[in-house]
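Enquirer: Coordinates only, no sequence provided:
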């Protein structure tokens, strides 16, 4: 018997065993919710075994890459030959896809000249993070296929990353571990109606509603006397206005700046601004093969001192969205928190301390609790938004909202959380009723209800899914 025949018989035997196991298991997902491997949220880790692939399916695999420019080699052997294909997705590609932007894999498998019937791809990257390989049918796959996927490289880790040790945030009050009974919500909210639309102020009980100005991403100063916001109509930039609507002035002149956040002492404002990167779609061609790279502008951190306009750039990556400045922590320091292409990242200004609290590129709009012990944020659930909370060191992540399907059959959303000054409540936007409203819940996710059941004087709200920080709450 030839070696080729022996190999074919072994492959056939493996396929038969896989088919039997699939029938016995009912081809059910391993856990409730999204089936394993059906998207980046549930991407599988490579097992090294042959797998089955059903017509019309896509199977996602995740691997970690060190970002050290070392070579990554991916190979796919399929039976029947030519029935499957694969694409390679970077963290940035996946983030754009989750945001609903035009996104394509950075590479696709092509015939391996050294092994007929097998597809291969090789390349390298300079950004560390979670990368993906997506196996799909091709050529009108009409029956079950079987495949063996291999991912190799010195900078490749096939297992999920271990949690990164981080500094200990401010401790919670001693006691039984349960939170004290919450007092009725108090204080004032500032909120935007839409991106660049009117900004309003209202008391937590719904009284004294009044228009303040127009812009986006409004946020209270630590003493509650001023509001910083971004404006994209001329004159553009980061602006400040007194809480009573007087003394509106521009703190920083820039065409496209967003997400202002005050320093703990109120003397400086952190923000992100579009600066450099690939601002337009770009066509690239190699060896007769042409493809279009989507726009991927840089969003760089900036800090401006309000007293004299002095500006500086923290040492940070080129892609920092929705930045926010922490309160003073137990060690006397403060931290910057933002969404980058791999998840939510915390660092000090010179980046000598830097760590991730989540490793999910869907996460955006993070906000610190007033004592710095927790972070609330918005996460994309493949096709809708939900509100999450985690300890400031990334431990104990919890989903707080499970937005019901709306009366019109569309999936509801919950987004843009804002902490109450005492840390007992979260206000957030939701469209579960069929229109966007401000709702409120306890910090543990219970008692979700409209914050202003009588409405807001006919004011309409909108959420553009652009990571907007739509609400801010002060004393």
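Expert: Sure, I can see it. A quick note: this is a predicted structure, and the numbers were derived from the prediction, not measured.
Enquirer: drop to CA atoms for contacts and neighbour counts, all remaining ones
Expert: Noted.
Enquirer: Go through this protein and flag its longest helix.
Expert: For the chain, the helix reaching the highest residue count under DSSP state H is reported as helix 3-25.
Enquirer: who does it touch, helix- and strand-wise?
Expert: Identification of packing neighbours for helix 3-25 by 3 or more C-alpha pairs under 8 Å, 6 or more residues apart in numbering; DSSP states H and E yields strand 51-53.
Enquirer: shouldn't residue 461 be in contact with residue 196?
Expert: No. No contact is recorded between residue 461 and residue 196 when judged using C-alpha atoms under 8 Å, the distance being 11.9 Å.
Enquirer: Which of those two has more residues huddled nearby?
Expert: The residue with more neighbours, out of residue 461 and residue 196, is residue 461; 21 against 17, by other C-alpha atoms under 10 Å.
Enquirer: Show the contacting residues for the more buried one.
Expert: Going by C-alpha atoms under 8 Å, 6 or more residues apart in numbering, residue 461 touches 192, 193, 194, 435, 436, 437.
Enquirer: Same check on residue 53?
Expert: For residue 53, the contacting residues are 59, 137, 144, 145, 146, 147, taking C-alpha under 8 Å, 6+ apart as the criterion.
Enquirer: Pasting the second one now:
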């Protein structure tokens, strides 16, 4: 019985470890400082901001600015209200924003007690909104200020000055945030335009349509005319398949089908007790892959494990689709035969001979189907690696190797994320937060490198200077590169 209890407890702990990280601003625990930086609020969603207050009864001002605030609400919550809410009571606001001079919404107040206060933006509209929320006041801090002079800043003795390139060949589709605005831009930075909103955009091979997922207000897989046009017969965008919690559509090599991930079931929940000790068992979400006919949306299942994310279709073999099981590794399934559920890259299953504790996100086949680029955890960062698509090692090239890495001598450690291939397979485009703003904050920007990791260059700086990019480490596809 004792062994059973230990085993059951290990299962509970393992389930707790399989969760998906949430985007910043999702709640009090990861609220964003209200420092006025641009942030995107997804449709029918909320975004949490915080500010710290000393309790001196001096005035606090919270303002919100947006292009259109008609569908936005701004509520203010005290530390006590949050504590009561976390104990099961209803969430009670202390105030709400209203139109004020020079700002779309504003709120002012005073408190005679210190703590962390929260400003929450609610987007009741059907489109993502970029907002600037700022808390100001003599006794307000938002993460940038210090109450006393700090030590003199020492320049990084090992700076990495990445050269700025001229651009990329072809055209780019990109998001400003998960569930946010979808833009297209030419590779030289011209013709920047917003065309839609959603998640995980992917060009078709012809460069005429972009597939994307939405989880609200109408959830499903959509296709969007890449130029934003409508010819009077075919709409600008089309709901191909309605389903809850869809993610990561990818096109077949002939553009006739789409594969995507979706949440299919919720398992578990309840309580497990061992004598007087009880544990809440979290609900486990199951994710499977589905196939869609790109012309009529006809649906079919794809055999996978119960945690299938970020599918990628092999361009050179239309029967092979790779996906990431976050509890195992990268697995290849088949559309025409019984697939294997053995991982080809990484293996998080404890106790097996192939155990390889590699945390992976965002695998993608190269255009020739020979390689897979992916993100790998390199604590405290995420980096980009490449692997042979069949998981093999030829004696010269290892099973996988890093294309980017962190320098332990650096004062800050940059993340390199969201890799995608160029259409010809010679380059990889990715996001990195290696550069800092004048205020010392990290900033997501666009970079390219050769397929072997050499010749790293910053690209499309005029785009990232205009539009704030936000990556949330949920394996989201932020970029898609077309001819």
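Expert: Now that the structure is in, tell me what you want to look at. Keep in mind that this is a model prediction, so the values were computed, not measured.
Enquirer: Put one on top of the other, what's the TM-score?
Expert: Superposed pair, TM-score by TM-score structural alignment, normalised by the length of structure 1: 0.60. Supporting alignment: 309 aligned residues with a C-alpha RMSD of 3.0 Å.
Enquirer: farthest pair in the contacts of residue 461 of structure 1?
Expert: In those, two members sit farther apart than any others by C-alpha to C-alpha. They are 192 and 435, at 15.1 Å.
Enquirer: Looking at these two, which has the bigger crowd around it?
Expert: For residue 192 of structure 1 and residue 435, the more surrounded residue by other C-alpha under 10 Å is residue 192, and the numbers stand at 28 against 13.
Enquirer: nearest residue to the equivalent of the more buried one over in structure 2 other than its sequence neighbours?
Expert: Residue mapping for residue 192 of structure 1 onto structure 2 gives residue 175, with TM-score structural alignment as the criterion. Setting aside the residues directly before and after it, residue 175 of structure 2 is nearest to residue 182 in space (C-alpha to C-alpha, 6 or more residues apart in numbering), at 4.7 Å.
Enquirer: Pull the number of nearby residues for that neighbour.
Expert: Residue 182 of structure 2 has 25 neighbours, counted by other C-alpha under 10 Å.
Enquirer: Which strand or helix spans it?
Expert: Assigning secondary structure by DSSP states H and E places residue 182 of structure 2 in strand 181-186.
Enquirer: what residues are up against the residue nearest to residue 205 of structure 2 when sequence neighbours are not counted?
Expert: Counting by C-alpha to C-alpha, 6+ apart, the nearest residue to residue 205 of structure 2 once its immediate chain neighbours are dropped is residue 255, at 6.5 Å. Residue 255 of structure 2 makes contact with 204, 205, 206, 294 under the criterion C-alpha under 8 Å, 6+ apart.
Enquirer: Using a markdown table, lay out those together with neighbour count, distance to residue 244 of structure 2 and secondary structure.
Expert: What follows is the contacts of residue 255 of structure 2, written out as a markdown table (neighbours: other C-alpha atoms under 10 Å; distance: C-alpha to C-alpha, whole Å; DSSP: H, G, I helix; E, B strand; the rest coil):
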| residue | neighbour count | distance to residue 244 of structure 2 | secondary structure |
| --- | --- | --- | --- |
| 204 | 23 | 23 | coil |
| 205 | 18 | 26 | coil |
| 206 | 10 | 28 | coil |
| 294 | 20 | 19 | coil |
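Enquirer: so which of the residues you listed hold up in structure 1?
Expert: Retained in structure 1: 204, 205, 206, out of the contacts of residue 255 of structure 2 (criterion both residues aligned by TM-score structural alignment, their matches' C-alpha atoms under 8 Å).
Enquirer: buried residues in stretch 447-463 of structure 1?
Expert: Along stretch 447-463 of structure 1, these residues count as buried under the neighbour rule (16 or more other C-alpha atoms under 10 Å): 448, 450, 451, 456, 461, 462, 463.
Enquirer: From these, which land in strands?
Expert: residue 450 (DSSP state E).
Enquirer: returning to that earlier point: and the residue nearest to residue 175 of structure 2, what does it touch?
Expert: Contacts of residue 182 of structure 2 by C-alpha under 8 Å, 6+ apart are 173, 174, 175, 176, 194, 195, 196, 197, 198, 201.
Enquirer: The same query, at a cut-off of 6 Å, please.
Expert: The contact partners of residue 182 of structure 2, taken as C-alpha atoms under 6 Å, 6 or more residues apart in numbering, are 174, 175, 194, 195, 196, 197.
Enquirer: Would you mind confirming that residue 304 of structure 1 is in contact with residue 272?
Expert: No. Using C-alpha atoms under 6 Å, residue 304 of structure 1 makes no contact with residue 272, being 11.1 Å away.
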